[in-house]
Structure formats: structure tokens, C-alpha cells
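>>> quick check, what structure comes out for this input:
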Amino acid sequence: MNRLMPRGEYLYTYAYTEDEKELCGLETRSFFGAGHTGKIIKSKTAVDPDRSPFMKERIDILFEEEGLEEIVDRASAISMEGQTFKVIFVKINGEPEAEKTLYDEKRAVESRIGKVIQGKADMQKPDIVFGLLPYEGRWYFGRYQLAEPVWFRHQKKPKQYSTALSTRVARVVANIAAPEIEGVRAIDPCCGIGTVLVEGLSMGIDIVGRDVNPLVVVGSRENIAHFGLSGEVVHGPIAEATGQFDVAIIDMPYNLYTSATPADQLSILSHAHRIAEKLIVVTLDNLDSMIAEAGYAITDRCIAKKAGFSREVVVCHRAQ
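Got it, this is the predicted structure:
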């Protein structure tokens, strides 16, 4: 293909419910920084769209123009050199509601651009997919990638735990903990059945787990192996954890078998401070005073809701 130079900018589209808005916002801030909101995000940060359960598509921007005519003109310079292609007018876009392009018009625009690209179109199994997206008064065109809902497959674990995080929430928590994967070491010292571990490992995060309950440790190992993943899960309390980690993820124990008293909670947080610079706490109760007593400062937070049941996700860093 006559390779137009990528600009190093990306457009991401999102889909979430009102209950998921806060959690999605925290994940978005973790990936892209403060100020990025809404269902379309433009950024110079490259994120694999498969990572987020809320992210639907990514366009690697090749060019942008004020109008569609200029996009068609630029597209005419593309030569596929034997590769097949397809053009998609992205459904989630920035058009004002009153000016939304109708379905038939979108197909006509796709066809018009496809006809000027030098190569063979293939609507079924193209080698390359291009995306067209109007946003904030501009038109964008680039390589298109549809997100694969990897987390969805992880719902069918051989071992289940009634109070475990959902796979969607667990995946987001892992992303908040390690938005950049390279060189990051993570630990889930109260890992339970391994829901966060499975999501983290499936994204390539270097994460280990441990738990005081020997039964769930066995179940966690089985779940990890079931999905063809490899990761360490140790039986024992966080007090016995050694080494240093960039981040610890703690879904605070609250079920019948491994419930934690306030003293236990403080101990867990204090030992996390000993081994990890950054801490993600998932909790039913407000633990702000304990987090401060353990030596952490809260830097971000949100409420994760589901069917009237809410957990708080708190992002912390060691206090200076």
C-alpha cells in the first residue's frame, strides 16, 4: 500500500450506561489524563481498544480535513498495492443530533470514498479497514480497529465466587492500576478467585496474586490456567509479601469466609504501603481515614454501580 504517514494521533469511541459513566471516566483519566471526557476521545496516546470494556473502536488518524470533499480528494492518493480494503462511516461520531447522517447516506459516503481508493474493495474479509469519523467540525480518516470484548469470554470461569468483581469492573480496575504496561509490576494480595488476575494477565500485565484462603487460591490458579494464562498465586497474607511493586490492587475482603475487621483493613493497607508505590482500593466502605493513616494520599476515585450495588474505586499514591 502507498503508506500515508500516520500522524501519531488517535480517535477512540466509547459506549457505556449511565451507571458505568463514573467508572469509565476514571479509566479514561488513567489512560489519557484529566480533561478527556465524552464518547469520543482524541489523543496522542496509543491504547489497544481490546483493553477497555467501554472502548468500541480506534482510528489511527491518517488525515483530517474541514469537509468531506477534501477527505475524498486525499483518499484518491491511496494505492492498496494488492491488499483489499473496506471503508466504514463510524456509527459513534460527533455529528450534531439534528444533522446526523442517515444510514443510506453513510453507505453512499463509504462507497464514494471506496471508489477513489486505488485497489479492490472487500466488504467481508478486507485486509485493511479504514474509518471515517466527523468530530468537532472536522472530518477524520484513518486505519480502523474494532475492539474485541476479550473480557466477555472470561465470564465463564470454571470456579466462581459470588462476591467477586464482574469481569468488566475487574478489567477496568486492572487498567486503572496499570494504564501503561511496560515495566510495571503489580500485585493483587487479596486476589480471591482471581478475577483481576485473569484480566491483568490477559492484557500482558506482570501481576502476581495471593490470598489467605487456600481454597480460593486453588480456584484462582485453575481459572488462570483455564484461559491459557500463566501467573503466580501464593497462599498467605499480604504481611508475608516481599519485594517491591509499582502498584497493588486490593478488593477489600468482605465476604463470609475472609471478612476483614477494621484492624485487618488497616493492616492490609499498611502492608500495601510497604511494598507498593501506587494502590487501587475497591471497597464497600469509606476508608479515607485508614488510607491516610497507612501513608497514602488519594489522587482519584469513582463509584462503580451495578443494579443498586455500589463499590468505590480509590486511586492512591504514597504520600510525600
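>>> from here on, just use CA atoms for contacts and neighbour counts.
Noted.
>>> tell me which stretches of the stretch 51-200 of the chain form strands.
According to DSSP state E, counting those that start in this stretch, the stretch 51-200 of the chain carries its strands in the segments 55-65, 79-89, 118-121, 128-135, 138-146, 185-188.
>>> again with the stretch 201-320 of the chain
Using DSSP E, counting those that start in this stretch, the strands assigned to the stretch 201-320 of the chain run over residues 206-211, 233-235, 245-251, 276-283, 296-306, 309-318.
>>> make CSV from those and add distance to residue 94 and mean neighbour count to it.
Shown next, in CSV, are the strands of the stretch 201-320 of the chain (distance: least, C-alpha to C-alpha, whole Å; neighbours: other C-alpha atoms under 10 Å):
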stretch, distance to residue 94, mean neighbour count
strand 206-211, 37, 24
strand 233-235, 45, 20
strand 245-251, 36, 23
strand 276-283, 33, 22
strand 296-306, 26, 17
strand 309-318, 30, 19
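>>> here is the second sequence; please produce its structure so I can put it next to the first one:
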Amino acid sequence: MNYLYYYVRHMDEREVCELEMRALFGKSSNAPYIITERCIEPSRSPFIKGRLAIWIEADTEKDLIERVASYSFKTDETYKLTCLNEVDFDDEKKWSHTQRRQIERSVGSAITAEVDLHNPTVELGVIYLEGTYYFGAVQKGEAVWFHHQQKPRMYSTALSSRLARAIVNIAVPHIEAVEKVIDPCCGIGTVLVEALSMGVPIEGSDVNPLVCDGSRENIAHFGYDTSVTLCPIERVEGPYDVAIIDLPYNLFTHVTDEQLTSILKSAYRIASRVVFVAIESVEEQLQQIGFTIVDEAIARKAKFERKIIVCER
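Have a look, this model is predicted:
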């Protein structure tokens, strides 16, 4: 079965969104939707608005209605149909309220099962994109990251919860394939919270005792649990499957080139896959150390830019 994921993203987020797509699905899309065989929870991504399991494809509304009428719905389920063309999908502009209600009535009347508009056991969706109607079961995404924005301990230079969630997906697209993940410069734990909320087996460390305390408090506040160790990355013992490392050092902390190189070399030692977040170019140093850069993107917020660099050794 194929699945259609539809997205909501700001223009500044486009590169990061497409990088996350490539990590999760092995390909990206210029449009704010993608069709793939892989089934994931839509709430994993901060950009995915929902997922449509494609049961039927049709070129015309008439053909769609005929196929829905002959579809074998489960008799022990109740259904409600919603038209998903409620936002712009690039060239496919959003449909008016009248248009959406019209197709919901015409297609919904063809459903050969009990309809329940208030408490259905299955929510159905229909969407029209680039000349094709897609019909099937829909699951809406939940903005889990949004609930993590209000932490008891805050840090002005920390990643946003939304960006941190995308970075976790980029670093760990297949959670079941990893056993140990680390954020060895974890700060107040933004990445840790997002990873733990998705079931990623992650732990953290940092050289600053105050932010370690803050990280532990934030993690506990949201009901999660993991170890956060007061430890420089040079003393972290591997191996880990993945490391996620935010490197905003040269703007906010006096770190020499030699110290930065030490951090990068330590990352190479402890993990076979590392996602770096940097505010300046470190690609040359990474390649000299032995990393292979497999993908990258720029995360923009106003005039501030962060590089997201995916490396493997």
C-alpha cells in the first residue's frame, strides 16, 4: 500500500523539511506532499499535517465515486469523510468550503457502510492533486513538539523544539535499527526531549553542570527519563549508533580551533553516524578527520542560519 503525507512548512523550513523527507523516505519532494510505501506516525515530523493510506486512485470524480461504491468496507466500522484540499498544495490551490462539502457529499453517499459524522471509528480522506483523486483512511498529525516549547528551564541559544524534532528524524530515521544514541553537547535537553517522545534510546552529556541540571529537570517535567552525564565529549565512551551534536560554540563560547577539532574527532570516535548543527563552515575539518558528508541543509530563521550536516564514517 502507498501512503500520501501532506505537509505544512514555512519557506524558511523548506530545506530542512526536504532533508527530513530524504532521511525518512529515501527521497524528497518539491511539493508539500510525498507518496511512499513507508508507513510512519505522522506526529513524528513537525512538518507532516497528516497521512492518507491510499485505497483508491481515480482520474475523475465520476470514476472515484464508482470505485468507492464497489469498495469493500468493513461492516463493523463507522466512517466519516473529509476533503483534505483545505490548504494550498503549491499550484493546486485550496478548495472553497462549498467545493469541499460538495465532494464530501457526492463521494460520501457512495460509501457502502455506516456513516458516523461525530464519532467514527475510521476517518476517511479525499484529496485532489495534479489531476488525480486519492481516497483512503486518514490519520492527522499531532504537534507534539508544540507542547515541549514551554520548558521549566530555558536557554536562549537552544534549538527550537520544532527544529530539534526534525533533526532527530534526520539523525534516526529508523528508530528500530538503533540501540544507542547520544547528544554529547545536550545543553538544556531540547533534542533529548524530542527524541525521548519518539521512543529513541538516547542519553545526554555536557560540560556545563548548570545546563545538565536544566536538562534533567526538563526531561522529568515531560515525564521522560534518561541519563544526563556531566562529561566533556572527549571522555564519552562509545560506541554509539548515532550522535547529534549542536555546535554553536564560536559565537557564544570562547572555543579555539584546536578545541573544535577535538570535539569533531571525538564525535568520529564515538559514533558511526553523526548529525552536526553548526553556525559556520566545518565541512573541510569533517572531511579531514575522515567523515563522509552524506547530506546537508540550511535551517533559516530570519537572518540567522544553522547548517545541518549528516556525516558517516
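>>> what's the TM-score for these two chains?
The TM-score (TM-score structural alignment, normalised by the length of the second structure) is 0.93; 310 aligned residues with a C-alpha RMSD of 1.9 Å.
>>> rewinding a little: tell me the most buried of the strands of the stretch 51-200 of the first structure?
strand 185-188 (a mean of 24; mean count of other C-alpha atoms under 10 Å).
>>> ok, residue 24 of the first structure touching residue 54?
Yes - using C-alpha atoms under 8 Å, residue 24 of the first structure makes contact with residue 54 at a distance of 6.8 Å.
>>> among these two, which residue is more densely surrounded?
It is residue 24, of residue 24 of the first structure and residue 54, that has more neighbours when counted by other C-alpha atoms under 10 Å, with 27 against 24.
>>> which residues touch that one?
Residues near residue 24 of the first structure by C-alpha atoms under 8 Å, 6 or more residues apart in numbering: 16, 54, 172.
>>> inside helices: which ones of those residues?
Of these, the ones assigned to helices by DSSP state H are residue 172.
>>> looking at the second structure, which of the contacts of residue 24 of the first structure hold up?
Retained in the second structure: 16, 54, 172, out of the contacts of residue 24 of the first structure (criterion both residues aligned by TM-score structural alignment, their matches' C-alpha atoms under 8 Å).
>>> the second one -> the second structure?
In the second structure, the residue paired with residue 54 of the first structure is residue 47, using TM-score structural alignment.
>>> likewise the last one?
In the second structure, the residue paired with residue 172 of the first structure is residue 166, using TM-score structural alignment.
>>> that match is in contact with residue 46, isn't it?
Yes - between residue 166 of the second structure and residue 46 there is a contact under C-alpha under 8 Å: 6.4 Å.
>>> in JSON lines, list the strands of the stretch 51-200 of the first structure along with distance to residue 42 of the first structure.
Formatted as JSON lines, the strands of the stretch 51-200 of the first structure follow (distance: least, C-alpha to C-alpha, whole Å):
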{"stretch": "strand 55-65", "distance to residue 42 of the first structure": "9"}
{"stretch": "strand 79-89", "distance to residue 42 of the first structure": "17"}
{"stretch": "strand 118-121", "distance to residue 42 of the first structure": "28"}
{"stretch": "strand 128-135", "distance to residue 42 of the first structure": "9"}
{"stretch": "strand 138-146", "distance to residue 42 of the first structure": "11"}
{"stretch": "strand 185-188", "distance to residue 42 of the first structure": "28"}
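>>> which residues in the first structure does stretch 131-148 of the second structure match up with?
Using TM-score structural alignment, stretch 131-148 of the second structure pairs with 137-154 in the first structure.
>>> which residue in the first structure lines up with residue 274 of the second structure?
With TM-score structural alignment as the criterion, residue 274 of the second structure matches residue 279.
>>> what sits against that match?
Counted by C-alpha under 8 Å, 6+ apart, residue 279 of the first structure has contacts 177, 247, 248, 249, 250, 272, 273, 315, 316, 317.
>>> what lines up with the last one in the second structure?
Taking TM-score structural alignment, residue 317 of the first structure has residue 312 as its aligned residue in the second structure.
>>> which residues touch that match?
272, 273, 274, 291, 292, 293, 294.
>>> now it. Nearest residue, chain neighbours left out?
Leaving aside its chain neighbours, residue 312 of the second structure sits nearest to residue 273 (4.5 Å; criterion: C-alpha to C-alpha, 6 or more residues apart in numbering).
>>> any idea how far the one you found is from residue 111 of the second structure?
From residue 273 of the second structure across to residue 111 of the second structure, the span is 48 Å (C-alpha to C-alpha, to the nearest Å).
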